[in-house]
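Engineer: Sharing a model prediction with you, sequence too.
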Amino acid sequence: MDLVAKMAAKKAVVIFSKSTCCMCHAIERLFYDQGASPEIHELDRESKGKEMESALSKTLGGCSPTVPVVFIGGKLIGSANTVMTLHLNGSLKKLLKEAGAIWL
């Protein structure tokens, strides 16, 4: 989990995903549409991707599917369901502003 935490702290928005996951693509698109430029780590293309996926799964309490997993401001936000809930209730933009991911 140390590697994941270090990677998550490098940028205001970090998404762990897989290149073949349609929900990952949708969440990534949501952040771009909000004006954020997330750092994306595709676990199926990372040399330690399986280890990172295992650590993320444990962090999420064994949630399936394990991706996408979103960090904002270095803090774990959660999976697609959590991100969509935040977006729909208007909280996502506030989190992005607080993290310095967007300015408007």
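Structural biologist: Thanks, I have the structure now.
Engineer: use CA for all of it now, contacts and neighbours both
Structural biologist: Noted.
Engineer: So which residues of the chain form strands?
Structural biologist: Ranges of strands within the chain are 13-17, 39-42, 69-72, 75-78, based on DSSP state E.
Engineer: Give me the nearest residue to the residue nearest the centre of the chain, chain neighbours excluded.
Structural biologist: Residue closest to the average C-alpha location in the chain (CA atoms, centre = their mean): Val70, at 1.8 Å. Excluding the flanking residues, the one nearest Val70 by CA to CA, 6 or more residues apart in numbering is Ile15, at 4.6 Å.
Engineer: Check it against this one:
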Amino acid sequence: MDCIANLASEKAVVIFSKSLCCMSHAITRLFQEQGVSPMVHELDQHPRGKEIEMALKRLGCTPAVPAVFIGGKFLGTANSVMTAHINGSLNKMLKDAGALWL
């Protein structure tokens, strides 16, 4: 869990992903289209990827990816991100974390 906390605080938006996961790709694109440049950790290419994936599952991520952290805080998986985007709260989170200035 310490590894996740350290990685999640590297940048305002951090996404734990897998390179062949279409939902991970879609969530990453959503942030990029908002003008946000997230830090993306591809677990299938990370030396500690399996360990991180298991820790994300213990955190409640089902499936484990994509797992999104904003401002070092766990937002959730794709469903949580899309809900926040649709209800308008995602922009506020991004502004509060310093990922968006508009």
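Structural biologist: Cool, the structure landed. Treat the numbers as computed from the prediction; the structure is a model and nothing was measured.
Engineer: Give me the TM-score for this pair.
Structural biologist: Here the TM-score for the pair of chains, by TM-score structural alignment, normalised by the length of the second structure, is 0.98; 102 aligned residues with a CA RMSD of 0.6 Å.
Engineer: Could you pull up the residues touching the residue nearest to Val70 of the first structure?
Structural biologist: 8, 28, 38-41, 68-71 (CA atoms under 8 Å, 6 or more residues apart in numbering).
Engineer: now do 7 Å
Structural biologist: By CA atoms under 7 Å, 6 or more residues apart in numbering, the contact set of Ile15 of the first structure is 38-41, 68-71.
Engineer: Show the end-to-end separation of stretch 56-65 of the second structure, please.
Structural biologist: 8 Å (CA to CA, to the nearest Å).
Engineer: swap in stretch 15-23 of the second structure?
Structural biologist: First-to-last distance for stretch 15-23 of the second structure - CA to CA - comes to 11 Å.
Engineer: and His85 of the second structure, what pairs with it in the first structure?
Structural biologist: Superposed on the first structure with TM-score structural alignment, His85 of the second structure falls opposite His87.
Engineer: Would you format the contacts of Ile15 of the first structure as a markdown table with distance to Glu98 of the first structure included?
Structural biologist: Below are the contacts of Ile15 of the first structure laid out as a markdown table (distance: CA to CA, whole Å):
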| residue | distance to Glu98 of the first structure |
| --- | --- |
| Pro38 | 15 |
| Glu39 | 17 |
| Ile40 | 20 |
| His41 | 22 |
| Pro68 | 21 |
| Val69 | 19 |
| Val70 | 15 |
| Phe71 | 13 |
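Engineer: Just among those, which is most surrounded?
Structural biologist: Using other CA atoms under 10 Å as the neighbour test, these are led by Pro68, with 27 neighbours.
Engineer: For it, what is the corresponding residue in the second structure?
Structural biologist: The alignment partner of Pro68 of the first structure in the second structure, by TM-score structural alignment, is Pro66.
Engineer: Show me the helices in the first structure, by range?
Structural biologist: 2-8, 22-33, 49-59, 80-88, 91-99 (DSSP state H).
Engineer: what angle separates the third one from strand 13-17?
Structural biologist: Helix 49-59 of the first structure and strand 13-17 are oriented at 110 degrees to each other (axes from the mean of the first three to the mean of the last three CA atoms, to 10 degrees).
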